[in-house]
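K.L.:
for reference, the sequence and a predicted model appear below.
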Amino acid sequence: MTQTSETPAPPPPAFTTLLNFRDVGGVRTADGGRVRTGRLYRSASPQFLDAAEAHRLVHDLGIRTRVDLRGRTEAWEAPPPATVAAGIETAHLPLYAGRRMVDAAPTSSAAIAAHYLSYLEHAGDSLARMVRTLGDRPGLPALVHCAAGKDRTGAAVALVLAALGVDRDDVVADYARTSEHLGAIHAQLSGVPAYQQRLAAMPEEAFSAFPETMEVFLDRLAAEYGGARGYLRDRGVTAEELHRLAEALVE
């Protein structure tokens, strides 16, 4: 059967060494558009990629830009394979929340959502630059990631999707899909000395991706900033830059 323009492209085959990987395209926007498939991906850290899957990322999927939301020390201690580093442009845009999640001791969806709101407060420049990076069509497809692809990536991708006008339920559903991968992510990161102590100190609730967490985040984003576009405008993103983001990611 011939694929029509209304039929989303099939999802890329799953990676085994790049966890929590997915294409965020295919969802509808409020104005009747659809987020393009094959343009924006999200994942956990690519540091564990084996040679074959690194080749797939660079050559088969054609990733051109890697948006790394990890802190500078994290990124330095855990770089991706050389083939990825050489084949993909890196935009290092660290998201900081003012204090670590382990210090914040989140015990509920509301507390974890508040931690995500701290990214907006403390890392506005990185988030604004991320939007400008994703609006640069020659730099696409892009991969956005942190360590687990849950918190920093979850908040950042939700901000982008909300700014594009994606239905709230779809933004929440994309975030919640990470729950399918949390066991494997925890096992993978637990083998890295730099993460062992941090993971051991985190409360159990931190290893979750409940829909309620994203619901609270979006509610507070709307109440405190007037939504994603209002937040980004407050951080210096212009109407033209938001238009370029939509042109790059929405059909």
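P.N.:
Perfect, I can see it now. Numbers count the residues shown, from 1 in each chain.
K.L.:
can we go C-alpha only for contacts and neighbour counts from here?
P.N.:
Fine.
K.L.:
ok, which stretches of the stretch 101-250 of the chain are strands?
P.N.:
Under the criterion DSSP state E, counting those that start in this stretch, the stretch 101-250 of the chain carries strands at the ranges 142-145.
K.L.:
which parts of it are helices?
P.N.:
Counting by DSSP state H, counting those that start in this stretch, the stretch 101-250 of the chain has helices at residues 101-104, 109-122, 124-134, 152-163, 168-176, 182-190, 193-201, 211-225, 228-234, 239-249.
K.L.:
export those to a markdown table and tack on distance to residue 40 and mean neighbour count?
P.N.:
Below are the helices of the stretch 101-250 of the chain laid out as a markdown table (distance: least, Cα to Cα, whole Å; neighbours: other Cα atoms under 10 Å):
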| stretch | distance to residue 40 | mean neighbour count |
| --- | --- | --- |
| helix 101-104 | 27 | 14 |
| helix 109-122 | 21 | 20 |
| helix 124-134 | 8 | 20 |
| helix 152-163 | 9 | 23 |
| helix 168-176 | 13 | 18 |
| helix 182-190 | 21 | 16 |
| helix 193-201 | 27 | 13 |
| helix 211-225 | 20 | 18 |
| helix 228-234 | 18 | 19 |
| helix 239-249 | 8 | 18 |
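K.L.:
so which of those helices comes closest to residue 38?
P.N.:
helix 239-249 (9.5 Å; Cα to Cα).
K.L.:
dump the helices of the stretch 101-250 of the chain into a markdown table; add distance to residue 92 as well.
P.N.:
A markdown table is the format used below for these (distance: least, Cα to Cα, whole Å):
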| stretch | distance to residue 92 |
| --- | --- |
| helix 101-104 | 21 |
| helix 109-122 | 15 |
| helix 124-134 | 9 |
| helix 152-163 | 13 |
| helix 168-176 | 22 |
| helix 182-190 | 20 |
| helix 193-201 | 19 |
| helix 211-225 | 24 |
| helix 228-234 | 19 |
| helix 239-249 | 19 |
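K.L.:
in addition, the following structure is provided for comparison:
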Amino acid sequence: MEQVRAIKCTKRWKALLTVIFIIISMVILSPKKVSAATGSINTTASVANIQKYGNVVLDIKSADLLSSGYEFGDILNVSFGEHNLKLPLCSDFSDVDTGAAGIFTKQEYALLAINMKDFATTYGIAVKNTAADNSVSWQAADGVTDQIRVSISLDTKGGYYDEYLLHQLRYTANREDYPNLSDDQFANFREVTTTGIGKGVLYRSASPINPIFNRNTYADAAIRQAKVTTIMNLADDPETVASFPNVDATYYSKQNYITLNMGVDVEAEDFGEKLAEGIRFFLSKPGVYLVHCTEGKDRAGFTIAVLECLMGASYDEVAADYMTTFYNYYGITADDERYHVILANNLEKSLKHVLGVNRLRDTDLSERAAEYLKTSGLTDEEISRLKQCLAGTAAVPEATEGTVQETEVTYGTYRVKNGDTLSRIAREKYGDSKKWTDIFALNKDRISNPNRIYIGQELKLAIT
């Protein structure tokens, strides 16, 4: 009898342990993205500021918003004024498609923003004023009070989670993290070689002067090697350029360049107007051209695509060049399922909009690009001249002051000694420490980082 009781007791304990194990397994293995909300989450905030590109800064810290119980990939109800929006909670603007809105935590304070567009203007919060020097200021829209209250609550737990994962493309500023890339690729620098564009005429890159992503020195060395003379800077204004460290020591600073301070919304009317201004600058300074923004990815990617279309490139050519940037930054290749998602939600979407077409592969892209540039303010004569310049058939004047003249150069070698830097070597050999960029450009096959040279290393030097 006691043995029977013991057996029954053992069975009960086994059953109980089995139930406990199943419950624990369900808790541990249940994915966060489908977990039910533990209760209603409600948050209130106010508009604190509006940034240059129309992003609306809230007075709630990003960390506090996330600690309230919301998670990346949740869809939130966001209400202010007469607007009731359903927005995904994301980290960075790139976590949503071009033209899509979201609530973002990439900065200290949470932002309401639209990827590549202007949230403040779109939702009637404020009006943007652009001064003659392209500086931007904001004022409250008609009927809007200074204090705008924003209500935030949970709509769908994990409702955007799959899309959020797809957008998780990240890159670093460390050259060492890209051992398979050349210095030019790391700088997102390349010649534009699509149909109709002349050899050695047009280049694109990340910023050769902005150090934020550590690609500037590589880009500056690359444009020097390519003998770039005329530069369209889509990202900055003159004051910002002047603020970059050691900008006066760059090859870039000695060339002809224009600063356009463009917004990131390539479909905006003022984007086209500023592009026309940049093109007129190109026409006034024929030579070897460079187009860049900060990363050489979005604004530069779209601008180059328009020029490629104008010159007769097929959409497949344009797309391949555009996606080279995503290989340089993220390692995305054509056999990656994200490749076509990126194209569809960025370049393809923007080109269809500005060119006014539904299909890109069976459309005269050259004609549509010309119409877009005319709408942006260029004349037929200016467009004709632009095509001649990009084809390399326009007459190019002699180099002006500040550009590089072609001279006969011989070369020698220098062995690095203790305490040397490229600047110190440049000062010793050329009498000007700023010429370290010349040494770096000559030795790109030997130096991967201009801040790292080694005792005994042999460098190539120009002998004047």
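P.N.:
That came through fine. Since we're looking at a predicted model, the values are computed, not measured.
K.L.:
report the TM-score for the pair.
P.N.:
Comparison of the two superposed chains (TM-score structural alignment, normalised by the length of structure 1) gives a TM-score of 0.64, and 187 aligned residues with a Cα RMSD of 2.9 Å.
K.L.:
closest to residue 34 of structure 1 out of the helices of the stretch 101-250 of structure 1?
P.N.:
Among the helices of the stretch 101-250 of structure 1, if distance is taken as Cα to Cα, the winner is helix 239-249, at 8.4 Å.
K.L.:
who wins for proximity to residue 43 of structure 1 among the helices of the stretch 101-250 of structure 1?
P.N.:
Checking the helices of the stretch 101-250 of structure 1 against residue 43 of structure 1 by Cα to Cα gives helix 152-163 as the closest, at 7.8 Å.
K.L.:
would you mind getting the average deviation of that closest one from structure 2?
P.N.:
Averaged over the aligned pairs, helix 152-163 of structure 1 sits 1.3 Å from structure 2 after superposition, using mean Cα distance after the TM-score superposition for structure 1.
K.L.:
list of residues touching that helix?
P.N.:
Here helix 152-163 of structure 1 makes contact (Cα atoms under 8 Å, 6 or more residues apart in numbering) with 42-43, 69, 95, 116, 119, 127, 131, 144-146, 168, 171-172, 175, 227-229, 242.
K.L.:
sorry, back to before: so which of the helices of the stretch 101-250 of structure 1 gets nearest residue 16 of structure 1?
P.N.:
The closest approach between residue 16 of structure 1 and any of the helices of the stretch 101-250 of structure 1, judged by Cα to Cα, belongs to helix 182-190 at 10.0 Å.
K.L.:
all helices for the stretch 151-300 of structure 2, in order.
P.N.:
Counting by DSSP H, counting those that start in this stretch, the helices of the stretch 151-300 of structure 2 are 161-166, 183-186, 216-225, 238-243, 269-284, 299-310.
K.L.:
before we move on, the earlier item: out of the helices of the stretch 101-250 of structure 1, nearest to residue 80 of structure 1?
P.N.:
Counting by Cα to Cα, residue 80 of structure 1 lies closest to helix 182-190 out of the helices of the stretch 101-250 of structure 1; the figure is 14.1 Å.
K.L.:
same for that closest one, what does it pack against?
P.N.:
Applying 3 or more Cα pairs under 8 Å, 6 or more residues apart in numbering; DSSP states H and E, we find helix 182-190 of structure 1 packed against helix 193-201.
K.L.:
re the thing from before, right, so of the helices of the stretch 101-250 of structure 1, which gets closest to residue 86 of structure 1?
P.N.:
Comparing the helices of the stretch 101-250 of structure 1 against residue 86 of structure 1 with Cα to Cα, the closest turns out to be helix 124-134 (18.6 Å).
K.L.:
tell me, that closest one lands on which residues of structure 2?
P.N.:
Using TM-score structural alignment, the residues of structure 2 aligned to helix 124-134 of structure 1 are 272-282.
K.L.:
with structure 1 overlaid, how far apart is the matching stretch on average?
P.N.:
So stretch 272-282 of structure 2 averages 1.9 Å relative to structure 1 (mean Cα distance after the TM-score superposition for structure 1).
K.L.:
so what touches that stretch?
P.N.:
By Cα under 8 Å, 6+ apart, stretch 272-282 of structure 2 touches 230-232, 258, 260, 262, 266, 289, 303, 373, 376-378, 382, 386.
K.L.:
all strands for the stretch 1-150 of structure 2, in order.
P.N.:
According to DSSP E, counting those that start in this stretch, the stretch 1-150 of structure 2 carries its strands in the segments 42-50, 56-61, 75-80, 83-90, 101-104, 109-114, 126-130, 136-140, 149-156.
K.L.:
got those strands as TSV, with distance to residue 11 of structure 2 columns?
P.N.:
Shown next, in TSV, are the strands of the stretch 1-150 of structure 2 (distance: least, Cα to Cα, whole Å):
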stretch	distance to residue 11 of structure 2
strand 42-50	47
strand 56-61	54
strand 75-80	46
strand 83-90	48
strand 101-104	53
strand 109-114	55
strand 126-130	71
strand 136-140	73
strand 149-156	43
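K.L.:
can you list the ones you listed in CSV and add mean neighbour count and distance to residue 240 of structure 2?
P.N.:
What follows is the strands of the stretch 1-150 of structure 2, written out as CSV (neighbours: other Cα atoms under 10 Å; distance: least, Cα to Cα, whole Å):
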stretch, mean neighbour count, distance to residue 240 of structure 2
strand 42-50, 16, 19
strand 56-61, 20, 22
strand 75-80, 20, 34
strand 83-90, 21, 29
strand 101-104, 25, 25
strand 109-114, 25, 23
strand 126-130, 15, 16
strand 136-140, 15, 13
strand 149-156, 18, 33
